[in-house]
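> Kindly generate the corresponding structure for this input.
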Amino acid sequence: MTGNLAHLTLAFGLLGNVVSFMVFLAPIPTFYKVYKKGSTEGFQSAPYVVGLFSAMLWIYYALLKSNVMLLITINSVGCIIETLYICFFLFYAPKKARMESLKLIVLLIVVGFGLIVVLTQFFAHGVNRGVIVGWICLVFSLCVFVAPLGVLRQVIKTKSVEYMPILLSVALTLSAVMWFFYGLLLGDFNIAIPNVLGFTFGILQMILYFVYKNKKPVTDEKISNFEAKISEMEEQKLPEYKNQKITDVVKLETLIHSDILPVAAKLNKNGCDQAGHVAVEPKAASYVPNHTIEVAA
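Next comes the predicted model:
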């Protein structure tokens, strides 16, 4: 029975390593866009700095334990990948974004992680050291898993799943399931408890994705309604414009006839007036009235 439990624990740990490795590779398309664009404008370094801090924290916790080697393997790989992401980001980032990223790195990695290591090494002893670091990992992981609440709120508000990739949500959910059972079988609730929250939020993300994936975004609906109102207003004005145009044409024809008919009435069959003068129509613009021109005999 104990052997079967150990094999099951190993299986979940290995599966957790594989799925977590896929999650670590998920930002590669983002950095390809950065490379093609030549700038990190519109992107932030915070997720990668937080990911590096989390990986370092779990490695430190695993080093204080005796039976969680699989935590060390995946988080060591995570440290390397996140460091490469951060270096890539700093290379392409504008000066302002680069300075903000460096401040976050110093604050979280150097100061934050450094204080945790120093304080637990000097002020905690034996088993208590692992318990304290375990609680820190637990609280930090809960904060990380709560972060998707902002994404869920945005999806519900906009009715759009544009910024919630389904493959990443599935991978995070599977990762949470694997690490939950790994922690449960080891009897390590610092590993198991945060992943309950991760699994719950992962399921919520997938449900929202299938609810809103075929729905029209709110912004598109507003634009469509606005365009429909404009079209309706133009259609209402069009008959008035047509009527006005017809009225103007009638007035113009009336004006032309009023100028031509009196002159035409005075002409005889040969095109001459009573005085024997020939009426000649000059080539002029349509709005210029006709004139009678005398021609010497």
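> From here on, just use CA atoms for contacts and neighbour counts.
OK.
> From Ser175, how far out is Val18?
Spatial separation of Val18 from Ser175 under the definition Cα to Cα, to the nearest Å is 9 Å.
> no wait, Ser160
Noted for Ser160: a distance of 25 Å to Ser175, by Cα to Cα.
> higher neighbour count, those two?
Between Ser160 and Ser175, counted using other Cα atoms under 10 Å, Ser175 has the larger neighbour count: 25 against 21.
> quick one, what contacts that one?
By Cα atoms under 8 Å, 6 or more residues apart in numbering, Ser175 lies in contact with Gly16, Val19, Ser20.
> Tell me, how many residues neighbour the second one?
It stands for Val19. 21.
> Now do the buried residues in the helix or strand in which it is found.
Secondary structure from DSSP states H and E places Val19 in helix 2-25. Judged by neighbour count (16 or more other Cα atoms under 10 Å), helix 2-25 contains these buried residues: 9-10, 12-17, 19-21, 23-24.
> Output the contacting helices and strands for it.
Judged by 3 or more Cα pairs under 8 Å, 6 or more residues apart in numbering; DSSP states H and E, helix 2-25 is in contact with helix 69-92, helix 166-186.
> here's the other one to compare against:
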Amino acid sequence: MHEDTLKNFLGFTASISTILQFLTGALVCQKVVTNKSTGDQSALPFVCGCLSTSLWLRYGFFIKDTSIILVNSIGAALFFGYVITFALYSIRKFFQGVVCRQVSGCALTLTFILIYIQNVASPPIAQRHLGLICTLMTILFFGAPLVSLMHVLKVRSTESLPFPIILSSFLVSAQWMVYGVLLGDPYVQIPNFLGCVLTGFQLCLFYCFAQGSKGYSSELI
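Below you'll find the model as predicted:
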């Protein structure tokens, strides 16, 4: 009974933390709106977040889990808003083209996956395949900020990395990883363990290049 109580507690707190994590994107968008430019920041973390939450939302409907449906409904709506914000403030044509290609790729990928899942004959197979796809999308979401890694290493500054999202991703993935261990569910354990590793590495970059990123970090905290 004690273990069940702990599972329920972790499930509840992880859900709340996940919603709060989604809301940290508003800090990044606030900086974009204030500066009236996206600067060197990439929209890919938000595009990946939109795709990931949309797929988990479909998975939630598939298994009829209210918590997954609620969390990812909120997440999908927020990330869609963040992507729109980046598109509106991408004043440079080249970057705007990149955002459009990323959004188009996200929409095509989501459509293809949903059509595929809908036409799989066996529900258990469809559930397993969708679970694996959601796992891959979650890992992609955690690693998306690394798209700016070469730029970060070159300029020795983490200005292009969204610190609030990375920090909250680390905390949330740690919670879900522990929850997955208690459940004995590898689909929950593995992506969140990798999420801890990826986001932990990104946080180390903020420590390594603290001097070059000092001004940016203080603006976001």
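> And the TM-score between these chains?
Comparison of the two superposed chains (TM-score structural alignment, normalised by the length of the second structure) gives a TM-score of 0.78, and 213 aligned residues with a Cα RMSD of 3.1 Å.
> Kindly calculate the angle that the helix or strand just after the helix holding Val19 of the first structure makes with helix 69-92.
Next helix or strand after helix 2-25 of the first structure toward the C-terminus (DSSP H and E): helix 28-37. Helix 28-37 of the first structure and helix 69-92 meet at an angle of 20 degrees, taking axes from the mean of the first three to the mean of the last three Cα atoms, to 10 degrees as the criterion.
> so after helix 28-37 of the first structure, what's the next helix or strand?
As assigned by DSSP H and E, the chain's next helix or strand after helix 28-37 of the first structure is helix 46-64.
> Excluding its own residues, what touches the helix holding Val19 of the first structure? List them.
70, 73-74, 77-78, 81-82, 168, 171-172, 174-175, 178-179, 181-182, 185-186.
> I'd like to know which elements the biggest helix by length in the second structure is packed against.
Looking across the second structure with DSSP state H, the single longest helix is helix 93-118. Applying 3+ Cα pairs under 8 Å, 6+ apart, we find helix 93-118 of the second structure packed against helix 44-63, helix 66-88, helix 123-143.
> and among these, the most buried is which?
With neighbours taken as mean count of other Cα atoms under 10 Å, those reach their highest mean count in helix 44-63, at a mean of 22.
> Give the aligned equivalent of His125 of the first structure in the second structure.
Under the alignment (TM-score structural alignment), His125 of the first structure pairs with Ser122 of the second structure.
> now swap in Ala46 of the first structure and tell me
Per TM-score structural alignment, Ala46 of the first structure is aligned with Leu44.
> Okay, the nearest residue to that match once chain neighbours are set aside and Ser54 of the second structure: tell me how far apart.
On the basis of Cα to Cα, 6 or more residues apart in numbering, the spatially nearest residue to Leu44 of the second structure that is not a chain neighbour turns out to be Ala144, at 6.3 Å. Ala144 of the second structure is 16 Å from Ser54 of the second structure, where distance means Cα to Cα.
> and what of Leu161 of the second structure?
From Leu161 of the second structure over to Ser54 of the second structure (counting by Cα to Cα), the distance is 23 Å.
> same check, this time on Leu27 of the second structure
Per Cα to Cα, Leu27 of the second structure is found 22 Å from Ser54 of the second structure.
> And Val103 of the second structure, by the same measure?
As defined by Cα to Cα, Val103 of the second structure lies at a distance of 13 Å from Ser54 of the second structure.
> now Val28 of the second structure
Going from Val28 of the second structure to Ser54 of the second structure by Cα to Cα gives 21 Å.
> likewise Thr18 of the second structure?
When distances are taken as Cα to Cα, Thr18 of the second structure and Ser54 of the second structure turn out to be 14 Å apart.
> ditto for Ala126 of the second structure
Computed as Cα to Cα, the Ala126 of the second structure to Ser54 of the second structure distance reads 16 Å.
> And for Phe201 of the second structure?
Applying Cα to Cα, one obtains 26 Å for the distance of Phe201 of the second structure from Ser54 of the second structure.
> Helices of the stretch 151-297 of the first structure, start to end?
166-186, 189-212, 218-265 (DSSP state H, counting those that start in this stretch).
> which of those sits most buried?
Sort the helices of the stretch 151-297 of the first structure by mean neighbour count, taking mean count of other Cα under 10 Å, and helix 166-186 sits at the top with a mean of 21.
> which position in the first structure aligns with Thr24 of the second structure?
In the first structure, Thr24 of the second structure lands on Ala26 (TM-score structural alignment).
> That match against Ser169, yeah?
No. Contact criterion Cα atoms under 8 Å: Ala26 of the first structure and Ser169 do not qualify, at 10.6 Å.
> which other residues reach stretch 177-188 of the first structure?
Taking Cα under 8 Å, 6+ apart as the criterion, the residues outside stretch 177-188 of the first structure that touch it are 5, 9-10, 12-13, 15-16, 189-193, 195-196, 199.
> again, 7 Å this time
For stretch 177-188 of the first structure, the surrounding residues in contact (Cα atoms under 7 Å, 6 or more residues apart in numbering) are Thr9, Phe12, Gly13, Leu15, Gly16, Phe189, Ile191, Ala192, Asn195, Val196, Phe199.
> whereabouts in the second structure does stretch 240-252 of the first structure align?
Stretch 240-252 of the first structure corresponds to no residues in the second structure, going by TM-score structural alignment.
> check contacts around Val120 of the second structure.
Shown in contact with Val120 of the second structure (Cα under 7 Å, 6+ apart): Ala126.
> Which secondary structure state does it sit in?
Assigned by DSSP: H, G, I helix; E, B strand; the rest coil, the conformation of Val120 of the second structure is coil.
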